[in-house]
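> Can you look at this prediction? I've put the sequence above it.
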Amino acid sequence: MSAIAAPRPVFPFSAIIGQEEMKLALLLNVIEPRIGGVMIMGDRGTGKSTTIRALVDLLPLIAVVKDDPYNSDPERYELMSEEVRLRKQRGETLEVVYRPLPLVDLPLGATEDRVCGTIDIEKALSEGIKAFEPGLLAKANRGILYVDEVNLLDDHLVDVLLDAAASGVNTVEREGISIRHPARFVLVGSGNPEEGELRPQLLDRFGMSVEVHTVKNPRQRVQIVRERSTFEEDPVHFHQKYKDQQEALRQRLVCAQKKLSHVTISDELQLQIAEICGELDVDGLRGDLVLNFSARALTALEERDTVTAQDVERVAVPSLRHRLRKDPLETIDSGYKVLKVLRRVMGLPEAS
């Protein structure tokens, strides 16, 4: 019997150079999933996929009910499948195993059945049971659902993903039979704007939007190439080199998740956030919510108890830039426009 090869180490999150906005947005979504995911737009070859996979490798293992296809949490009812919930209510002892956080890739050619799952009508009618084959949304529960080139995905599939991401539940209905299961995941999309943009109403459903650009600094480019080459030559040794940094960041995330519920934001800051969103003519209240959630997550990550104006400033651009109405005659960058309004409302000095 041949031995099973150990999985190849993933490029460490702590070793990724640059792209600070993207890294911070991903970390904040892990701390506070209610932010609503991240849309990453930028040039090819800027480390989008590498960073997402590195993030999952960084995160601690999660407790799941053994042999459950939905990665059910053994303690939290809202993260349990219906079957596990009933077993829990009957007082059964649930066998628990620890697994890495799920990372599910959604291929561009996926069908709706592949994404949502399918109901076997014939079996349901003949045997009187709800025969359900779980899809990608079930596998992504409590994890990350990653859609590369999301701007090329069929609109109806994007609608399905965003509805599930917003509600935390996937519902499949066919011939009068309905199946519901938990589908709480962080939705991460990436794409190249040269290949087309997302419809504004869909882009708005992503909590944060970040832009990544090719590094121009020659010294930084050389450093990136060297690090990548070293990793390719000996990934195990390279991973060992960053072991302490990875563990320190992992502990920061765990502490931040625990601390989040104790972080406070003043009424004055919340009013200023509302004024900023109003002046930027942001539709709805999603921008207000995301800015509140992300500022609190940043405060927790930095091990503080109270949100400051500087915290709001640091997360305002990725939280709001994609919610501004497009004006073809506008020459000001959307990120600069967000900061200009924010600094005026909050009385912060203009950047030099």
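Structure's in. What do you need? Numbers count the residues shown, from 1 in each chain.

> CA atoms for contacts and neighbours, from now on please.
OK.

> the strands in the stretch 51-200 of the chain, which residues?
If DSSP state E, counting those that start in this stretch is used as the criterion, the strands of the stretch 51-200 of the chain fall at 62-65, 96-99, 103-105, 117-119, 132-134, 144-148, 169-174, 177-182, 186-191.

> who touches the first one?
By C-alpha atoms under 8 Å, 6 or more residues apart in numbering, the surrounding residues in contact with strand 62-65 are 71-74, 84, 94-101.

> Which one of those is nearest to Glu133?
For the contacts of strand 62-65, the residue nearest Glu133 by C-alpha to C-alpha is Asn71; the value is 14.7 Å.

> Roughly how far does Ser334 sit from Arg250?
33 Å (C-alpha to C-alpha, to the nearest Å).

> Need the distance between the two termini of stretch 103-112.
19 Å.

> nearest spatial neighbour of Tyr77, skipping sequence neighbours?
Arg85 (6.4 Å; C-alpha to C-alpha, 6 or more residues apart in numbering).

> isn't that neighbour right next to Arg76, touching?
No. Arg85 lies out of contact with Arg76 (C-alpha atoms under 8 Å); the separation is 9.2 Å.

> and those two? which has more neighbours close in?
Looking at Arg85 and Arg76 with other C-alpha atoms under 10 Å, you find the greater number of neighbours at Arg85, namely 19 against 9.

> circling back: in CSV, list the strands of the stretch 51-200 of the chain along with distance to Ile265 and mean neighbour count.
CSV is the format used below for the strands of the stretch 51-200 of the chain (distance: least, C-alpha to C-alpha, whole Å; neighbours: other C-alpha atoms under 10 Å):
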stretch, distance to Ile265, mean neighbour count
strand 62-65, 29, 19
strand 96-99, 34, 14
strand 103-105, 32, 18
strand 117-119, 41, 19
strand 132-134, 40, 16
strand 144-148, 28, 24
strand 169-174, 29, 16
strand 177-182, 30, 16
strand 186-191, 24, 24
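
> want to try JSON lines for these, with distance to Asn217 as columns?
Below are the strands of the stretch 51-200 of the chain laid out as JSON lines (distance: least, C-alpha to C-alpha, whole Å):
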{"stretch": "strand 62-65", "distance to Asn217": "39"}
{"stretch": "strand 96-99", "distance to Asn217": "39"}
{"stretch": "strand 103-105", "distance to Asn217": "32"}
{"stretch": "strand 117-119", "distance to Asn217": "47"}
{"stretch": "strand 132-134", "distance to Asn217": "47"}
{"stretch": "strand 144-148", "distance to Asn217": "27"}
{"stretch": "strand 169-174", "distance to Asn217": "45"}
{"stretch": "strand 177-182", "distance to Asn217": "45"}
{"stretch": "strand 186-191", "distance to Asn217": "23"}
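
> Can you tell me which of those is nearest to Gly287?
With C-alpha to C-alpha as the measure, strand 186-191 is the member of the strands of the stretch 51-200 of the chain nearest Gly287 (16.9 Å).

> adding another structure so you can compare the two:
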Amino acid sequence: MVTTNITENLIRPVFPFTAIVGQEEMKLALILNVIDPTIGGVMIMGDRGTGKSTTIRAIADLLPEIEVVMDDPFNSHPSNIELMSEEIKNSLQDDIILSTKKIKVPMVDLPLGATEDRLCGTIDIEKALKEGIKTFEAGLLAKANRGILYVDEVNLLDDHLVDLLLDAAASGWNTVEREGISIRHPSRFVLVGSGNPEEGELRPQLLDRFGMHAEIRTVKDPILRVQIVEQRSLFDLNANEYINRCAEEQEELKARIVNAQNLLSSIKIDYDLKIKISEVCAALDVDGLRGDIVTNRAAKAFAAYNKRDIVTSEDIQQIIVLCLRHRLRKDPLESIDSGDKVMKIFNEIFN
């Protein structure tokens, strides 16, 4: 019993997601990506000190535990083939009974100075050549499988690493090849990037690969600012008591997310609405079809989150700016904000 208390005290308390004041765009984008990771992650751009890191850690802490195969470095799912490593697949084919355990959803931070080996993992070539054994040291992409991979200041990260990240996030797999030896493992995660636009923009080709884009600004309302400061002070004073006070709201939101995940596969979107989404994308001159695909997925996730089985135009209205604003071509002479431009075209097409 003493050991348990010591362990609990060693775990750093996380500020409750439901207690975060404001920043509704960021919170909605994170929730929708958790409901449907195929949306493709979210890029959060905004001022320093606006709670980006706090909110991202809070959503990871909120999620229900997942079942994994014990002693597996990839957080392999015990029955879903798409979420398990080759070794686990072979074990199942050989009718080996695997032990499992429940863990919290992995939340992995990618430091700015990370190398490719640290991100993707490394193969021990010497051991492979001498003993014929594939020895793989798992990287951050392996640890993030079935979880959240967070890159703070992604706009300062080496472009080569950003490419690797986005490729893994899009395909759900990471492949490491060296000297003719190849290792492939599942790497399905919600990719969350954050940054401050003053420190440099992300290349348009890379920005387009993020499913959603949330913009956050420093709260100007003095009453809200005081509320945020007071909430944080209460948490710092006695974190456990504050967390307990928010427990009921946290459980309600957790249940709502799980319910939405279960509903997602049954959500329908009318053909007419799909046509209108594509009309908006075409009118905005959005390159490629990612905008169309992400908007459809996000609208379904939003409908599921609100316990509806059919997508409405109101659902699309709530998410379309998040899905399209970062895909617009930059025109230095244009004064209208990209989000306002998306809504203007939306209103014209959806009447």
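It's in. Predicted, not measured: the structure shown is a model, and the values here were computed from it.

> TM-score of the superposed pair?
Overlay of the two chains. TM-score (TM-score structural alignment, normalised by the length of structure 2): 0.98; 346 aligned residues with a C-alpha RMSD of 0.8 Å.

> about what we covered before: and the contacts of strand 62-65 of structure 1, which is closest to Gly36 of structure 1?
Leu101 (17.2 Å).

> Tell me the counterpart of that closest one in structure 2.
Counting by TM-score structural alignment, Leu101 of structure 1 lines up with Val105 in structure 2.

> Correct me if wrong: its match contacts Arg146.
Yes. Contact criterion C-alpha under 8 Å: Val105 of structure 2 and Arg146 qualify, at 7.1 Å.

> Comparing those two, which residue is more hemmed in?
Ranked by neighbour count (other C-alpha under 10 Å), Val105 of structure 2 and Arg146 place Arg146 first, with 24 against 21.

> ok, the more buried one to Leu191 of structure 2 distance?
Computed with C-alpha to C-alpha, the distance linking Arg146 of structure 2 and Leu191 of structure 2 is 11 Å.

> Surely Val176 of structure 2 and Gly121 touch.
Yes. With contact defined as C-alpha under 8 Å, Val176 of structure 2 counts as touching Gly121 (7.2 Å).

> Does Glu252 of structure 2 belong to a helix, a strand or coil?
Three-state call for Glu252 of structure 2 (DSSP: H, G, I helix; E, B strand; the rest coil): helix.

> Tell me which residue of structure 1 matches up with it.
Counting by TM-score structural alignment, Glu252 of structure 2 lines up with Ala248 in structure 1.

> For the residue nearest to Thr299 of structure 1 when sequence neighbours are not counted, give me its contacts.
Take Thr299 of structure 1 and drop its neighbours on the chain: the residue closest to it by C-alpha to C-alpha, 6+ apart is Val307, 5.8 Å away. Shown in contact with Val307 of structure 1 (C-alpha under 8 Å, 6+ apart): Val263, Thr264, Ile265, Ser266, Ala295, Arg296, Thr299.

> Tell me how many other residues crowd the first one.
With neighbours defined by other C-alpha under 10 Å, the count for Val263 of structure 1 comes to 18.

> if I look at the equivalent of it over in structure 2, how far off is Arg297 of structure 2?
Using TM-score structural alignment, the equivalent of Val263 of structure 1 in structure 2 is Ile267. According to C-alpha to C-alpha, Ile267 of structure 2 and Arg297 of structure 2 sit 10 Å apart.

> Need the counterpart of Asp337 of structure 2 in structure 1.
Looks like Asp337 of structure 2 aligns to Asp333 there (TM-score structural alignment).

> so where in structure 1 does stretch 144-159 of structure 2 end up aligned?
Under TM-score structural alignment, stretch 144-159 of structure 2 corresponds to residues 140-155 of structure 1.

> Tell me, how many residues neighbour Ser338 of structure 2?
By other C-alpha under 10 Å, 20 other residues sit near Ser338 of structure 2.

> what's near enough to touch Ser91 of structure 2?
For Ser91 of structure 2, the contacting residues are Ile97, Leu98, by C-alpha under 8 Å, 6+ apart.

> Then Asn33 of structure 2?
Neighbouring residues of Asn33 of structure 2 by C-alpha under 8 Å, 6+ apart: Ile39, Gly40, Gly41, Val42, Val190, Ala298.

> Same question for Leu289 of structure 1.
Counting by C-alpha under 8 Å, 6+ apart, Leu289 of structure 1 makes contact with Ile35.

> which stretch among the strands of the stretch 51-200 of structure 1 comes nearest Pro12 of structure 1?
Using C-alpha to C-alpha, the nearest of the strands of the stretch 51-200 of structure 1 to Pro12 of structure 1 is strand 103-105, at 15.9 Å.

> list the helices and strands the closest one packs on?
strand 144-148 (3 or more C-alpha pairs under 8 Å, 6 or more residues apart in numbering; DSSP states H and E).

> what kind of secondary structure is Pro328 of structure 1 in?
coil.

> count of neighbours near it?
Neighbour tally, Pro328 of structure 1, other C-alpha under 10 Å: 6.

> so how far is Glu197 of structure 1 from it?
Pro328 of structure 1 sits at a distance of 15 Å from Glu197 of structure 1 (criterion: C-alpha to C-alpha).

> The equivalent of Asn33 of structure 2 over in structure 1: which element?
The equivalent of Asn33 of structure 2 in structure 1 is Asn29 (alignment by TM-score structural alignment). Using DSSP states H and E, the element containing Asn29 of structure 1 is helix 20-31.

> Just the angle for the helix or strand following that helix relative to helix 20-31, thanks.
Heading C-terminal from helix 20-31 of structure 1, the first helix or strand you meet, by DSSP H and E, is strand 38-42. Counting by axes from the mean of the first three to the mean of the last three C-alpha atoms, to 10 degrees, strand 38-42 of structure 1 lies at 160 degrees to helix 20-31.

> Please state the offset of strand 38-42 of structure 1 from the chain centre?
In terms of C-alpha atoms, centre = their mean, to the nearest Å, the centre of strand 38-42 of structure 1 is set 11 Å apart from its chain centre.

> Report all helices and strands that that strand contacts.
helix 20-31, strand 186-191, strand 208-212.

> What's Lys300 of structure 2 aligned with over in structure 1?
Under the alignment (TM-score structural alignment), Lys300 of structure 2 pairs with Arg296 in structure 1.
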